[in-house]
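J.: Sequence plus predicted model, see below.
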Amino acid sequence: MTDVKTRSRERDSTLDREMKKGSAELIILSIVEARARHGYEISKLIETRSNGQLKFHVASLYPLLYRLEERGWLQGRWVEKAGERRRRFYSLTAAGRAALARQRETWNTFVDAMRLITDSHHA
């Protein structure tokens, strides 16, 4: 029985990773839409807003932020405050806002289709 539970958890974990990977850009762009944020704050907001269901660790978050910056969807700038360490704040660019709008539309279409397929009245 333990092997079955372990395999089920591993399968769920893989699915979670794949779903997170597929929606990571949308998540990040949505988080920085309102205002510029630094990496740690982005990570904590993802965890808080998802009630702990999603967590982005530094090893996966920062490469994604750099990729979005390279695409021109985010703009990063270093900020230094007295008594604090230097932090890089990321804000949404005009191209990033357009990408976010497209991704939201795609996501909403996908969720609507999934709801149509999986709704219990079709069972």
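T.: Happy to help now that I have it.
J.: contacts and neighbour counts: CA atoms only from here.
T.: OK.
J.: mind checking how far residue 15 is from residue 21?
T.: Residue 15 is 10 Å from residue 21, where distance means CA to CA, to the nearest Å.
J.: Okay, one more to line up with it:
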Amino acid sequence: MGRSRRITGPLLDVLEALVAAFRQDEEPHGWTIMKAVGRSGPTVYGVLERLEEWGWITGTWEELPADESRPRRRFYRLTPSGRVEAVALPAERRPTRGGTALGEPLPGGGW
């Protein structure tokens, strides 16, 4: 955590999607976050990795039955400190987006 925290548009998008999911008592996986924010996999997973390094989210792998052959999904949840940051940062950086930073559904769908 010694290096500075770079705040980018994709990071704010992912935070808003995580807050929206939290408010609906959901734990999204990477693909659903990608769809909600309209960003590519490498972008979203890079942001998720950063947020996990910062301690703002935790990720857990799903358990699959032995007879299921699809890849496991990783589900993400905001930590208590991450919830505070995930609401405050977009509200500070994107005050004109109104309710999105407060956890309302994202424009065009999502949670």
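T.: Yes, it's here. Just so it is clear, the structure is predicted and the values come from calculations on it, not from any experiment.
J.: where does the TM-score land?
T.: Counting by TM-score structural alignment, normalised by the length of the second structure, the TM-score of this superposition works out to 0.64. Behind it: 83 aligned residues with a CA RMSD of 2.0 Å.
J.: Strands of the second structure, start to end?
T.: 57-61, 74-78 (DSSP state E).
J.: which stretch among the ones you listed comes nearest residue 27 of the second structure?
T.: Taking CA to CA as the criterion, residue 27 of the second structure comes closest to strand 74-78 out of the strands of the second structure, the separation being 5.4 Å.
J.: how close does that closest one sit to the first structure?
T.: Superposed on the first structure, strand 74-78 of the second structure shows a mean distance to its aligned partners of 0.7 Å (mean CA distance after the TM-score superposition for the first structure).
J.: what does that strand contact?
T.: Counting contacts by CA atoms under 8 Å, 6 or more residues apart in numbering, the residues outside strand 74-78 of the second structure that touch it are 18-19, 22, 27-30, 56-62.
J.: at 6 Å what do you get?
T.: For strand 74-78 of the second structure, the external contacting residues (CA atoms under 6 Å, 6 or more residues apart in numbering) are 27, 28, 29, 56, 57, 58, 59, 60, 61.
J.: now stretch 46-62 of the first structure
T.: Counting by CA under 6 Å, 6+ apart, the neighbours of stretch 46-62 of the first structure from elsewhere in the structure are residue 43.
J.: Helices along the second structure, start to end?
T.: 9-23, 30-37, 41-54, 80-93 (DSSP state H).
J.: Deepest in the core, which of those is it.
T.: helix 9-23 (a mean of 23; mean count of other CA atoms under 10 Å).
J.: about what we covered before: mind checking the helices of the second structure for the one nearest to residue 70 of the second structure?
T.: Between residue 70 of the second structure and those, the shortest separation by CA to CA is 14.0 Å, and it involves helix 30-37.
J.: Verify the stated contact: residue 74 of the first structure with residue 93.
T.: Yes - taking CA atoms under 6 Å as the contact criterion, residue 74 of the first structure and residue 93 are neighbours in contact, 5.5 Å apart.
J.: and these two? which has more neighbours close in?
T.: Under the criterion of other CA atoms under 10 Å, the comparison of residue 74 of the first structure against residue 93 puts residue 74 first, with 26 against 17.
J.: Which position in the second structure pairs with that one?
T.: For residue 74 of the first structure, the aligned residue in the second structure is residue 57 (criterion: TM-score structural alignment).
J.: Ok, residue 45 of the first structure next?
T.: Residue pairing (TM-score structural alignment): residue 45 of the first structure is matched to residue 36 of the second structure.
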